[in-house]
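Predicted structure and sequence below. I'll ask about it afterward.
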Amino acid sequence: MSKIKALLTSLLLAELFFSCKKSTDIVPDDSSDTQDEVNALENMELASDYTWNTTDEKVITLNGTTGTVNGTGATISNGILNISSAGTYKISGTLTNGQIVVSTDDKNLVRVIFNGVNITSSKSSPLFLDNAEKVIVVLAEGSNNVLTDASTYTDVSEGQNAAFFSQTYTAIMGAGNLTVNGKFADGIASKDGLVIKNGNITVNSVDDGIRGKDFLVIRGGTFNVNSGGDGLKSDNETDADFGYIGIEDGTFKITSGGDGISAQTNVNITGGDFNITSGGGSSKTVAETLSAKGIKGLTSVALNGNFTINSADDGIHSNTKVSVFDGIYEVSSADNGIHADNEVVIKIGTINITKAYEGIEAKFITIDDGNLSIVSSNDCLNATAGNRTEQNDGAILTINGGYIALNGSAGDPLDSNGSMVQSGGTVIAHGPNSSPEVPIDYNGTFNISGGILLASAPGTQMFQAPSTSSKQNSLKLTFKSQNAAETLFHVKDDKGNTLITFKPVRKYIGIVFSSAELVKGTTYTISTGGTSTGTLNGGLYSGGVYSGGTEKGTFTITSAVTSVSI
């Protein structure tokens, strides 16, 4: 196992195991060899990297194209500050057209303290970390530091393409400020791994904002990234051990022309506040050959935190798996809110998808708990293998709990090209504007054994209820005439107790209702219209008193699915 893979994995394991506040442990998919990974982390990123004796600092003062060096290990000539030995260097001042270069074969680290530097280069990267065992860049408390390159480079040796460019393991820390203006391409880029412990960092870049090719690990800090390409990126395509992004905490504002956060393999976020606008936001569209997703991890995405995502592409995307462990999500997307080719798992959290083509899409969708509100122009929950068949494709939508409100204007709120299973939770499906789209659509079976299911249908064509093999009873109701949008639907039992008061957002002629309170042999009364003093949540009232409605008829539960026309 490589040191870099171990660094990232053990970092995430520590955070995930010890910050878990729920009864269900949050464990990454790859949790093998945990102790080896912890040991490797200790060998890679050391606590001593971030502490030092101030008496060891070598003070460097820059002035235009020259400067002074107090101590050995560094020289300055013709605007170039060369650091050629391991040690701690405290730098202040300005280079108007120059560069800081770190290049040493020493086996100890180089620590560079920015204590108010402003470096501008018209030729290449203002900061070039060429060769070292490791480099720690420290932002001195209260300091303001600026790196700015030019729109064209005359020196692109070693692939320099960023204002802050590194070819070695690099860490950034400190309570100071760093502004990076990448006018040529990237803002901050490492061809190795990049760790950011903290800092107040602003990046403006033509291409990618912050890039760690092998991995990008962020422990905390405040970030404002404006990039023409991807905002945060890790893109090693040749080694499956690399290409990771791991974020423990921090405050992020990311505005990107490409993806907001993009990893070749895994994105693992265990905390933080994120405001991401990608590709111009959900009012824009991008060509199929481009990518402007909010968060993308091709192998997997695992999330916990607070997210506001406004994307011209998928809000959250993986080619394999997306896991939501907790957090708050506000998503507006021109494509899918959350998409994975294979699996989406929602453990718990508050997910509000206010705009999407399809809300959540994967072959296997599992919702264990949480509060979900999804507004989409097509399907809200879509379990599909992606082959566009009308046959059972093996997809499964599983709902074990949660409060789920679905509003699909021109699609199916609940859709599985395979089967559906509901064992708990509350699911409210506001049907589409017109047939042949329906509130519930499945090609296999839909077995319900617990929870509440409510769905309104605009027509009777292809109108489906749960399967007759279900353990919990359901009502499949068809009215003889259409009910106007927002006309209340009310059911009470033979003792006058309210079972349900539902307010569909669109006109409806059909209702599907399933509840443990629907008991075989019991008679119930249906009313429409009227008002309720209860609290409305996603179309379902809780508490309060229903009054003023018109009784439409009664029904008696006779089987797992009782079909009624009134």
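Arrived safely, thanks for sending.

For the rest of this, base every contact and every neighbour count on C-alpha atoms.
OK.

what's in contact with the one helix or strand Ala405 maps to?
According to DSSP states H and E, Ala405 maps onto strand 403-408. Contacts of strand 403-408 from elsewhere in the structure, counted by C-alpha atoms under 8 Å, 6 or more residues apart in numbering, are 369-380, 413-414, 425-432, 538-539.

Next step: those restricted to strands.
Among the contacts of strand 403-408, the ones falling in strands (DSSP state E) are Asn371, Leu372, Ser373, Ile374, Val375, Ser376, Leu414, Thr426, Val427, Ile428, Ala429, His430.

wait, which of the residues you listed is closest to Val491?
Checking these against Val491 with C-alpha to C-alpha, the nearest one is Ile428 at 15.3 Å.

wait, doesn't that closest one sit right on Gly451?
No - shown here, Ile428 and Gly451 do not form a contact pair, counting by C-alpha atoms under 8 Å, at 11.1 Å.

Pick out whichever of the two has more residues nearby.
Neighbour comparison, Ile428 and Gly451: the larger count goes to Ile428, with 28 against 21 (by other C-alpha atoms under 10 Å).

How about the contacts made by the more buried one?
Applying C-alpha under 8 Å, 6+ apart, the residues contacting Ile428 are Ile404, Ala405, Leu406, Leu453, Leu454, Ala455, Gly538, Gly539, Leu540.

Use this one as the comparison:
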Amino acid sequence: MNRRKLKARIMALLLGTVILAGCGNKASAPINVETGNGTSENTKTTNSNQNSFVVTRDMITYDNDDYYTDWTKENPVYVELNGSSANVKGSGAMVDGSKVTITSAGVYAISGKLEDGQIIVDLKDKGTVKIVLNGAEINSSNNSPLYVKSAEKVIISLQGGTQNTVVDGEKYALEDSSEEPNAAIYSKANLTINGNGALTVKGNYNNGITSKDDLKITGGNISVYAKDDGLMGRDMLIVKEGNIKIEAGGDGLKATNDSEELKGFIGLQGGSFDIKATKDGIQAETSMLIEGGKYTIVTGGGSANAPSKAKIEGPGGKGLGGNPPQKTTGESKPNSSNTQNAQTPPSNTTVPNSNNEGTTTTASSETDSAKGIKAKSDISISGGIFNIDSKDDSIHSNNSVNINSGELIINAGDDGIHGDSTVTIRDGKINIEKSYEGIESALITFDGGETRVVSSDDSINVGGGADGSAVNGRPGQNNLSTSGNNKLNINGGYIWVSASGDGLDSNGSIYMNGGTVVVNGPTENNNGALDYDGEFIMKGGIIVSAGSSGMAQAPSDSSTQYSIAISFSSTQKAGTSIALKDSKENTIAAFTPEKDYGTVVISSPEIKKDGDYTVYSGGSLVGNSTNGIYTGNDHKEGTKIVSFKITNSVTWLNESGVTTAKTGGHGAEKQGHRYSKNISICQCVWYALADTLL
């Protein structure tokens, strides 16, 4: 070894030591050293919710008086508002200046305008008060205009054909410090709103409508403009029917009780909702059940306001962060000579620490949640039409998400659908038009339905740990780990994805028993159309995936259904059809990738052992596709690429014929230690310098 080379290597070692010393203080998260068996030495557990339950239909109940009735036959007391005073016809209410206090149970019909005063319900005994808003305008500059201080239950009926308004001021002057009204309509009792009239509520002080117990809505045209939350029911918030419009500086709909068993939930069975919220659109402190209704939800100004997420990719195609990677005998180093797909980070990209999986954000320090639909325990959707445009996740549960039916259009600044523990899709139509990651959970199961996902990172992402994301926190928040409990199960349905990151990404295993999957994968070689750390057992269904070749994977050799994977020597242009045909020229599967690709994987029950097959490129696809895949004789005039015989469960191909599976990185087989998904940029430098010394 000449002296110049020796000197250079010593200098490189010293430089690497200095760099690592500078990085050492920044490491704050456990490092996942992942081994070939798909396990991780450190895994992140999801915080459990002590009040965890699933809302069932029998928990959403209504009494007869929750529905509108003809109040004129109920011996009403008439209250006529006259500017700064009021007249009462009947007994049960008294007037003190501009303050009307209802002290007895009964029906009270209110009309006219109160310029600066209050309607107060303060019963001496238990009972129900029905307040009929019959063309009423109630204003208060310094308190809650409609304040239920004491009652068993209060019903607000909106007379058909009338417009009613309740408006408070920006500051409250409370006579008693023990009082706590903070909404234009504030109730310490169960509160129901029904009828066919219109109600406009302006909560300039804080909330629009708040019940400290149950809040039920069975009808009415309700518009709420609130400085903070729009509608709040502490114990429950349930809606049967009604047209509800909300513009809120906080959350749109909200239930908040997390300390009592089977409380703090939301149940929505019908109605029309137009929600614009700075924070969450619909938020349950525990669980939520949606069985019907029409929902337009915009949070945080929409997905266009989401912070940019500039990613720095490291060895193995994942984020950079952590300690120097371990190197075992015979382990290959990253291919530093392949610069074809090298990316230059944006000028505003910062060096990540070990806590954020190599992705950074240019967002501000704001941490408020701006999710479309959110619950701590469970979200179950069994009907309804949704159009969600959220700055943060569109649907988010700290535990489970179940979609049993419904139609959803989602534009998310972060995850389209996220459940810390599970996401299960049984039926329905889901169209995630925009997302950072499409669907994310530790356990994702598809049993049916039609799901379409467009993502700027991974489309379907399985990984462990709670999602700590808020409007600025998404990149790297999960620190996803490899775990035997992480699974993607595909039993049925149709799944179509277009991913700039991984198409199907499991930090665990994938099991496919049925259904159809179409993957338009990444064009960059640091991600793959299919990406898994454990095994991919293919037993049934059809999968067609196209993406880059650098990290290409196919189903595992232990699969019982046969698959083929072909890698091309040069990139194939978007729109170039690919077809697999049998010896009789019947098309097994053909489709047209929408992006450039280098590797295609096809698995179908029609691929048989010892069968002869041919792969064609180009040509035209005619007839009608089934879920984007053409079969039969629908492929015409393509160029023959390669012919072969099926002898193994997975047949790897190139233009010359049968070849062997790739190894290393995210390849088909992983042996020994592989590069962690939490490698820091300092590690990358260390690795490069270390290689010069070895």
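Received, thanks. Since the structure is predicted, the reported quantities are computational estimates derived from the model, not experimental observations.

For the ones in strands among the contacts of strand 403-408 of the first structure, could you give me a markdown table that also reports distance to Asn204 of the first structure?
Formatted as a markdown table, these follow (distance: C-alpha to C-alpha, whole Å):
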| residue | distance to Asn204 of the first structure |
| --- | --- |
| Asn371 | 36 |
| Leu372 | 35 |
| Ser373 | 34 |
| Ile374 | 33 |
| Val375 | 33 |
| Ser376 | 33 |
| Leu414 | 42 |
| Thr426 | 45 |
| Val427 | 44 |
| Ile428 | 44 |
| Ala429 | 43 |
| His430 | 43 |
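
Of these - the most surrounded one?
Neighbour tally across those (other C-alpha under 10 Å): the maximum, 32 neighbours, falls on His430.

give me the stretch of the second structure that the strand holding Ala405 of the first structure matches.
On the second structure, the counterpart of strand 403-408 of the first structure by TM-score structural alignment is residues 494-499.

what about the spatially most central residue of the second structure, distance to Gly300 of the second structure?
The centroid of the second structure falls nearest to Ile417 when counting by C-alpha atoms, centre = their mean (2.5 Å). From Ile417 of the second structure across to Gly300 of the second structure, the span is 17 Å (C-alpha to C-alpha, to the nearest Å).

mean shift between the strand holding Ala405 of the first structure and the second structure?
Average distance, strand 403-408 of the first structure versus aligned residues of the second structure after superposition (mean C-alpha distance after the TM-score superposition for the first structure): 0.7 Å.

Where do the helices of the stretch 551-694 of the second structure begin and end?
Applying DSSP state H, counting those that start in this stretch to the stretch 551-694 of the second structure gives helices spanning 681-693.

buried residues in stretch 55-70 of the first structure?
Glu57, Lys58, Val59, Ile60, Thr61, Leu62, Gly64, Thr65, Thr66, Gly67, Val69 (16 or more other C-alpha atoms under 10 Å).

Give me the subset of these that lies in helices.
Per DSSP state H, helices hold no members of these.

Quick one: list the elements packing against the longest helix seen in the second structure.
Assignment by DSSP H gives helix 3-24 as the longest helix of the second structure. Helix 3-24 of the second structure is packed against helix 681-693, with contacts defined by 3 or more C-alpha pairs under 8 Å, 6 or more residues apart in numbering; DSSP states H and E.

my read: Ile60 of the second structure touches Gly267, true?
Yes - assessed by C-alpha under 8 Å, Ile60 of the second structure is found in contact with Gly267 at 6.4 Å.
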